[in-house]
Structures are given as C-alpha cells and as structure tokens.
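**Student:** need coordinates for the below:
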Amino acid sequence: MTFGKKIGGGRRAGSRATILLAASVMGKGIGHRVAVMDLSATGAKLRDADAPQAGTELWIRIANVERLSTVQWARGGFMGVLFDKPLIPRELYELHRQNSISIATKLKPEERLAVDDWNIGLAR
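**Tutor:** Below is the predicted model of the structure:
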C-alpha cells in the first residue's frame, strides 16, 4: 500500500505540480524562508531544514498568495502542508506562471529563490 500519493490509494487530495518558488512561513516561534517544491490547490511540499512537527499551524506566503496551513508531515528537511482554504484557479495560475518565468530564464534554483525574495521585497 502506498501512502502520500493520490494514485495507489494514498491520502493526497489533489494532484501536485513540481515547482520551485520562495515562500515565507510564520507561526508560534517560527518565522523564516522556505522553498516550495510542489503545489496543488489544497497543499504544498516545502523544503525546510527546521520543519516544525505535524499539527503545527503556519501562515504561509508564496509570492502574493497567503494561506493558513497545517503541517501534515515533516521529515528529512521537508514538510507537507494542507491549506485551510484551497487556492482558487487564478492563484494557482499566477504561481505556476511565476515558476515558468523563472525556468525560462535558466537560472539555477538558488538564483530563482533569490529573485523571488527580491520580488516580494525581502532582499531589498
């Protein structure tokens, strides 16, 4: 039995697309930058060396999209979060558009994250 994958009877509610965007997470005693590794309307996988434990509530900001979320799992420098309110199609489209632009520029992942930081005002 496979867990965590939509195909094969897992628990994932929505299909996810691989992306790489910078995000910020905030919560009780938590406030730092993370990388969004994949995204769906209902949640995301984040790269975070200091991932909080499952059940932790976080406020996440990806570009101009903000959501309350709950950590579903955390291990190996990654975590999966479930959004309190699903992203609407326009928000998903905009996040994927931003990811496509950064891919088209052929920047390295670290450079893409630095550009995202600049765009949301963290690197100014």
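
**Student:** from here on, just use CA atoms for contacts and neighbour counts.
**Tutor:** OK.

**Student:** which residues does the helix ranked longest in the chain contact?
**Tutor:** With secondary structure taken from DSSP state H, the chain has its longest helix at helix 89-104. Helix 89-104 is contacted by residues 19-21, 40-41, 62-63, 65, 112 when judged by Cα atoms under 8 Å, 6 or more residues apart in numbering.

**Student:** check whether residue 66 really touches residue 58, as I assumed.
**Tutor:** No. Using Cα atoms under 8 Å as the test, residue 66 is too far from residue 58 to be in contact (10.5 Å).

**Student:** now show me the structure for the sequence below, then we'll compare the two:
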Amino acid sequence: MHFGIRQGGGRRPAKREATPLPALLTTLGRTYSVEAVDLSITGARLRGDDLPEIGTELELKLESLNAFAVVCWRKDTECGLEFDLPLSGPEIAALCNDVARSAWMPADVRQAFDHWKNGFAR
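**Tutor:** So this is what the prediction gives:
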C-alpha cells in the first residue's frame, strides 16, 4: 500500500496531524533538511527543494520522533514516506506536544534550533 492511499483511491486509512516543523532525513550517504507537512501513524508528507528518490530507505528525525521509512512517492517539492512500523500512541502524543511547544517560534528560528539540536549549526 502506498502512503495514505487505499487501493482504488478514496479516504486515507489513518488520520493525519499537521506538523509544520523542520525535519531531517538521513540515508546512508546523505542528510536532507526538509519540512514535515503532516503525518499519520503510517507515514509522513514532507516538503523540500531536494528530496530523495522513490524507494530510498531512510531515517526521519522530527523533534522527539526517530522513525525508519521508505520514500513511496515524490512530486515536485513534496514526497511521502511510509514508516517501517506504525507509530504508537505515545509517539504521536509526544510529537503533538513538541508541535504545540514550538508553535510560537517563527519557521526560521525553529529550523535554526533544529539544526543546533542535531549538530548541524556551527
């Protein structure tokens, strides 16, 4: 099954939560800085200028969440991930708390903080 799409189209099988937060995608050879647009227990939709190809296996780092996934679709500046294992209720709750806590920060400040937290700031 592709991220968020049932056979024949229609409604997505898992509820989505908006997560307008900076995130990191890490593959064996590269790290991508992206924005997580939304996610569900089964996957995530991301936005960025330079995204990995369909079929790329990676790790998503988004606030307190670390999840292994594969890129299952890509179009223009967006792509969809399908998680190897569905997220648990506590993982989603922690991420919702992270989103609420950083909602007051402008996007550039959130991104700078995320880069600092993950060791990319100099």
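
**Student:** sorry, back to before: higher neighbour count, residue 66 and residue 58 of structure 1?
**Tutor:** Ranked by neighbour count (other Cα atoms under 10 Å), residue 66 of structure 1 and residue 58 place residue 58 first, with 23 against 16.

**Student:** which SSE is the most centrally placed residue in structure 2 in?
**Tutor:** The geometric centre of structure 2, computed from its C-alpha atoms, lies nearest to residue 36 (Cα atoms, centre = their mean), at 4.3 Å. Here residue 36 of structure 2 sits within strand 31-39, counting by DSSP states H and E.

**Student:** mean shift of that strand relative to structure 1?
**Tutor:** In the superposition with structure 1, the average deviation recorded for strand 31-39 of structure 2 is 1.3 Å (mean Cα distance after the TM-score superposition for structure 1).

**Student:** which helices and strands does the helix or strand just after that strand pack with?
**Tutor:** Heading C-terminal from strand 31-39 of structure 2, the first helix or strand you meet, by DSSP H and E, is strand 43-47. Where contact means 3 or more Cα pairs under 8 Å, 6 or more residues apart in numbering; DSSP states H and E, strand 43-47 of structure 2 is packed against strand 31-39, strand 78-83.

**Student:** next, format the contacts of helix 89-104 of structure 1 as TSV and append distance to residue 92 of structure 1 and neighbour count.
**Tutor:** Below are the contacts of helix 89-104 of structure 1 laid out as TSV (distance: Cα to Cα, whole Å; neighbours: other Cα atoms under 10 Å):
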residue	distance to residue 92 of structure 1	neighbour count
19	11	19
20	13	25
21	12	27
40	8	19
41	7	19
62	11	19
63	11	19
65	9	13
112	18	20
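
**Student:** filter those down to the ones in helices?
**Tutor:** Short answer: these in helices (DSSP H) are residue 112.

**Student:** farthest pair within the contacts of helix 89-104 of structure 1?
**Tutor:** 41 and 112 (22.1 Å; Cα to Cα).

**Student:** that older thread, out of the helices and strands packed on strand 43-47 of structure 2, nearest to residue 114 of structure 2?
**Tutor:** strand 31-39 (9.8 Å).

**Student:** what's next to the closest one, contact-wise?
**Tutor:** If you take Cα under 8 Å, 6+ apart as the criterion, strand 31-39 of structure 2 is touched by 16-26, 44-51, 62.

**Student:** cool, thanks, signing off.
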